[in-house]
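Peer 1: Give the three-dimensional model of this entry:
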Amino acid sequence: MTGYQIASLPLTAAQSGIWLAQRLQPANPLFNIAEYIDIHGEIDPALFENALRRTVAEADTLRIRLLEEDGRAAQRVEEHIDWTLPFIDVSHEDDPRAVAESHMRAEMRRPVDPTTGPLFAFALFKAADDRYLWYQRYHHIVMDGLGLSLIGRRVAELYTALAAGLPCPEAPFGSLAELLDDEAAYRDSDRFTRDRAYWTARFAERPAATSLADRTPALPERLERRTAFLDEPTLAGLRATAREAEVSWPAVLVAAFGVYLHRMTGNRQVVLGLPAMARSTGRARTIPGMMSNVLPFRLDLHPGTTVAQAVRLASKELHSALKHQRYRAEDLRRDLELSGDEHRLVGPHINIVMVDYDLTFGGHRGTVHNLGGGPVDDLSLVVDGRAATERGRPGSGESASGGLRIDLDGNPELYGPERLADHQRRLLDLLGHFAHAAPDTPIGRIDLLAPEERERVLGEWNATARKVPDSSLPELFQAQAARTPQAPAVVFEGRTLTYAELNGRANRLAHLLIGHGAGPESLVALSVPRSDEMIVALLAILKAGAAYLPVDPGYPAERIAYMLGDAEPALVLTATGDTAGGDGPTSLRLDAPETAERLAGQP
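Peer 2: Sure thing, here's the model as predicted:
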């Protein structure tokens, strides 16, 4: 028995997050998730639609309607829902798959209102007599990555039975109400309390989210994607690195991405976003729906960390984080009192998809192609470890060498095509280092720069030679004062000095300093609060031909004494209340009455 009436159900915590985000940006299509399955063989479109309609009838989440009741979001499972399955023949095109993908991406970019149904879309493309592409798109509020695999398997299972004339296997899905019961039981359990204690302790220091962007990310309406395939030798090397460190090989991928962020930003504490299914074992894992969570994955690194140490750190963190994966990031943000975009919990995401659908449709193999995994405001690295796609087809741009598919999805407002391509190349190079470098190699010694980038940094950016006036700074200032004597030069707390006034006061003080022994090859310490007087003194020291040593009068007395003892200035300029000069070198209090009298007599 469930604790809910079928007429109206609350949202899962994951659904609530999507609901609020979509309501803030109702026209944003980035809340769609989509993929297509390449079926390598001839199928019967009518039988396929039959299998698909049976699956929709079995899966509660595909028949929900979102509504608001008393100001709160709720959902209702409909008995029946109207939808169509477009059948599109692209087999006559020069590149059928490219044309089909263009249709898919156009449909995926269509905003979907979660209060209207259906919250999914399907299409079947005929690419050849023996090649069909099944497109499926869902609003993220009804489906996550695990749900996609459950739907795909069920359609394949039903189609296979129908094509063979066999009875359809019993529906494997539980109800949406069961999924809600499971979540409610978790949130009332000791496990929830233990998970909360783990995460609040792990992030008690509130480390800043790491980003490769130079601006605060905001959710875009599309993502820029770069796709590459990791060759088999590199993949074999990564597996060998994992064996050497006695960890699972996905830990190597996570470690490498963390090291990349550490090296590119200099941050020693790197916090990634790690998508997780966030379901208990058993029944909840058989129910399509939206339950996934994004875990804050933290790695503490420094340049001396070795490759093997980084991999073991990542493995240990993966093990701990996944043990507590049901505690939601939204709850942790509240626990840590984080609010707004300026208090981000995670930076770029890394999503390692390791579930092989192992799909067959009436004996014909199906391979899965991800098109979009939902909202990302910064950068997302998607490593697809499922069945390899076909390589080397005309116009595909795919490698003929096989290997692991790696997608880099970036917010186009932060990462343009060229910048995204640079990150992709460096990441692939770094994975090569992790595959072939000695385990005791310090990560700070791994070179991320291509030869042309190194030349740009060391040569081009430092090629700053240019002709400059053969004049000193005081001479340049004197010329400016002559050109604009009445223009404001310094403004401080309502007081304004013109260029003429500043020049005159600095000249008088410079004469006084010279009388105290200041000049070329000597040093004058300047220990006065930030003020217009400080600017006068700084310019006067330069006019006298000396160099200045800034000393913050707010420093501890011991530090000031050390600085003055080490530098041995000829003179220390101070103000009333400042004891920086001590009993050491000669000091001159700029605001003392006798100093004012002496300045008045200077030229």
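
Peer 1: From here on, just use CA atoms for contacts and neighbour counts.
Peer 2: Fine.

Peer 1: does residue 351 count as helix, strand or coil?
Peer 2: Following DSSP: H, G, I helix; E, B strand; the rest coil, residue 351 is assigned to strand.

Peer 1: Next, work out how far apart the nearest residue to it once chain neighbours are set aside and residue 498 are.
Peer 2: Take residue 351 and drop its neighbours on the chain: the residue closest to it by Cα to Cα, 6 or more residues apart in numbering is residue 382, 4.7 Å away. Separation of residue 382 from residue 498 (Cα to Cα, to the nearest Å): 60 Å.

Peer 1: out of the two, which sits in the more crowded spot?
Peer 2: The neighbour count for residue 382 versus residue 498, taken as other Cα atoms under 10 Å, is higher for residue 382 (20 against 17).

Peer 1: Please give the element, helix or strand, for the closest residue to residue 313 other than its chain neighbours.
Peer 2: Closest residue to residue 313 apart from its sequence neighbours, by Cα to Cα, 6+ apart: residue 299 at 7.1 Å. Using DSSP states H and E, residue 299 sits within strand 293-300.

Peer 1: other SSEs contacting that strand?
Peer 2: Packing partners of strand 293-300 (3 or more Cα pairs under 8 Å, 6 or more residues apart in numbering; DSSP states H and E): strand 269-276, helix 307-323, helix 329-335.

Peer 1: List the buried residues for the shortest one?
Peer 2: Read that as helix 329-335. The neighbour-count check on helix 329-335 (16 or more other Cα atoms under 10 Å) flags 329, 332 as buried.

Peer 1: contacts for it?
Peer 2: 17, 196, 199, 200, 293, 294, 295, 296, 339, 345 (Cα atoms under 8 Å, 6 or more residues apart in numbering).

Peer 1: Now the second one, please; I'll put the structures next to each other:
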Amino acid sequence: RPARASHQGGQVEVDLGADLFERITVLARSEGCTPFMVVHAALVAALTRLGAGPDLAIGSPAAGRGEPVLQDLVGFFVNTLVLRTSSAGDPSFRDLLRRVRTADLDAFAHQEAPFDLVLEAVNPTRSLSRHPLFQISLGLEVGGVPELRLPGVRTAEVSGLVNGAAKFDLEFLLRSDDSRGLHGAIVFAAELFDEESVRRVASVLGRVLAQVLDDPALPLSSLEVLSTSERELLTGPWAGTVAEVGDATLVERFEEQVARRPEATALLDGTREVSYAELNAMANRWAHHLRAHGLGRGDMAGVLLERGVEFAAAVIAVVKAGAGYTLLDPDFPDERLRSAAADAGISHLVTAPALAGRVDGPWQTHTEPPGELLSHHPGNLGLPLGPDDPACLMFTSGSTGRPKAILSSHRNLVSTVSGQSYGLFGAGEVFL
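Peer 2: Okay, here's the model as predicted:
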């Protein structure tokens, strides 16, 4: 989006079929709403599925002729309404339609409130790059265009892109009449969209309408927005070659490497070199210790350690014990460490004595020095694990400012380095 909108526009014609509006009218009647509300809900559903998010404010023109004395006056009384709807929670289309009905009825009940006064009351942050309250507009006209007869004047209907300017990012100008069904145009900001993208938006709207008219109980997540050719493209040429990952877990892959090259260097920590056999024995002792204290399959453990050999051994030990791990970075503030540990639902914390006091909670804390672990067996545990068992809980920064967690399985993490073309993962490669 440029810093200052040029308002240069383009236009795409839309034809959604001759019988579609008749079916829209039937659904509207059964749900106690108007055809406009059905189209509005379908547009919200389509935009949500295309990635626009669950909070959508869509502008719509109102005729401004609510008073009978205005009916026969020549003049421009149009006011703009902002119809804000939430599609959060994966509602069925019927439930979404009820939300839209509530929002639209409330907006049209206040349609006399001038838009400029609404804008003044809301007082949003202004920008020369976009409209302040909405970026997408929807208009729907039903029936034919009335004939205007004036003495000595020839009149003609003009619609869509008249002067090459686009007022909004996208403007849906739809009409239903007996001759062509539901049709119209989409005017778009040429700096933001190209014709092909807008044609796809139009096709998705038509596809969504067809699906929800067949089954209004469909949840939004079940709406198919890809055509057959698009799905074939995504799962075929764009997906690349398929690598067989198999069902091996992280534990199995690591222990296979230990058996294959036990004396090979697994870790470099400053001047310290640790072989695969040594690392495996350290991790096994930790894993036996954690198992003895109740850590098991499906549990979550936090690892709060400075980077080094002990850190790597602890991560491997947690996975060998059947649990998933979440990394708690000592560089983070204590508050973030505590919230991450609580959100992850850890039952055990593996840490060092100097760090143990930073994260207190209802979990077990393990800070046993290496000497006390020597009493545990260094052999593999041989626990039954599956590729879909949780292995790692990773926190992102979070778009809202609160970190969000992503749970990855053994299959996810094994596939990250199996059969990939973006990097080499063979012997002799070193990673930081």
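
Peer 1: can I assume residue 239 of structure 1 is in contact with residue 249?
Peer 2: Yes. Taking Cα atoms under 8 Å as the definition, residue 239 of structure 1 is a contact partner of residue 249 at 5.5 Å.

Peer 1: ok so, going back, can you tell me which two in the contacts of helix 329-335 of structure 1 are farthest apart?
Peer 2: 17 and 200 (20.1 Å; Cα to Cα).

Peer 1: whereabouts in structure 2 does the strand holding residue 299 of structure 1 align?
Peer 2: Under TM-score structural alignment, strand 293-300 of structure 1 corresponds to residues 79-86 of structure 2.

Peer 1: ok, average deviation of that stretch from structure 1?
Peer 2: Mean deviation of stretch 79-86 of structure 2 relative to structure 1 after superposition (mean Cα distance after the TM-score superposition for structure 1): 1.9 Å.

Peer 1: start and end residues in structure 1 for stretch 225-232 of structure 2, please.
Peer 2: Under TM-score structural alignment, the match for stretch 225-232 of structure 2 in structure 1 covers residues 448-455.

Peer 1: and the matching stretch, which residues are buried?
Peer 2: residue 448.

Peer 1: Grab the most central residue of structure 2 for me.
Peer 2: For structure 2, the residue nearest the mean C-alpha position is residue 51 (6.7 Å; Cα atoms, centre = their mean).

Peer 1: isn't there a helix covering it?
Peer 2: No. Residue 51 of structure 2: not assigned to a helix; according to three-state DSSP it is coil.

Peer 1: Trace it over to structure 1, please.
Peer 2: Aligned partner of residue 51 of structure 2 by TM-score structural alignment: residue 265.

Peer 1: Around residue 519 of structure 1, how many other residues sit close by?
Peer 2: If we define neighbours as other Cα under 10 Å, then residue 519 of structure 1 has 20 of them.

Peer 1: my bad, residue 340 of structure 1
Peer 2: Neighbours of residue 340 of structure 1 under the rule other Cα under 10 Å: 6.

Peer 1: Next, find the distance separating residue 261 of structure 1 from residue 294 of structure 1.
Peer 2: Counting by Cα to Cα - residue 261 of structure 1 and residue 294 of structure 1 are separated by 18 Å.

Peer 1: nope, residue 595 of structure 1 is what I meant
Peer 2: As defined by Cα to Cα, residue 595 of structure 1 lies at a distance of 66 Å from residue 294 of structure 1.

Peer 1: Run through who's touching stretch 79-94 of structure 2.
Peer 2: For stretch 79-94 of structure 2, contacts defined as Cα under 8 Å, 6+ apart pick out 41-42, 44-45, 48, 54-64, 96, 99-100, 103-104, 107-108, 111-112, 114-115, 133-134, 212, 216-221.

Peer 1: rerun that using 6 Å as the cut-off
Peer 2: 54-62, 64, 115, 216-220 (Cα atoms under 6 Å, 6 or more residues apart in numbering).

Peer 1: what's the closest of these to residue 21 of structure 2?
Peer 2: Using Cα to Cα, those come closest to residue 21 of structure 2 at residue 216, 15.3 Å.

Peer 1: Look at the closest one and say how many residues are nearby.
Peer 2: So residue 216 of structure 2, with other Cα under 10 Å, has 16 neighbours.

Peer 1: What of residue 210 of structure 2?
Peer 2: 16.

Peer 1: Which position in structure 1 pairs with it?
Peer 2: Residue 210 of structure 2 maps onto residue 432 of structure 1 when the alignment is built from TM-score structural alignment.

Peer 1: Look up how far residue 252 of structure 1 lies from its match.
Peer 2: 11 Å.

Peer 1: same thing with residue 588 of structure 1?
Peer 2: From residue 588 of structure 1 to residue 252 of structure 1 the distance is 63 Å (Cα to Cα).

Peer 1: Could you check which of the two has the larger neighbour count?
Peer 2: Set residue 588 of structure 1 next to residue 252 and count neighbours by other Cα under 10 Å: residue 252 wins out with 28 against 18.

Peer 1: contacting residues around the more buried one?
Peer 2: Residue 252 of structure 1 touches residue 311, counting by Cα under 6 Å, 6+ apart.

Peer 1: What segments of structure 2 are strands?
Peer 2: Applying DSSP state E to structure 2 gives strands spanning 9-15, 55-62, 79-86, 136-142, 170-177, 181-189, 265-269, 272-275, 300-304, 324-327, 348-351, 364-366, 390-395, 405-409.

Peer 1: Tell me the spatial nearest neighbour of residue 155 of structure 2, not counting adjacent residues.
Peer 2: Residue 155 of structure 2 sits nearest to residue 148 (Cα to Cα, 6+ apart), 6.8 Å away.

Peer 1: same thing with residue 247 of structure 1?
Peer 2: Of all residues not flanking residue 247 of structure 1 in the chain, residue 315 sits nearest, at 6.3 Å (Cα to Cα, 6+ apart).

Peer 1: Would you check how far apart the counterpart of the one you found in structure 2 and residue 172 of structure 2 are?
Peer 2: Following TM-score structural alignment, the counterpart assigned to residue 315 of structure 1 within structure 2 is residue 101. Separation of residue 101 of structure 2 from residue 172 of structure 2 (Cα to Cα): 19 Å.
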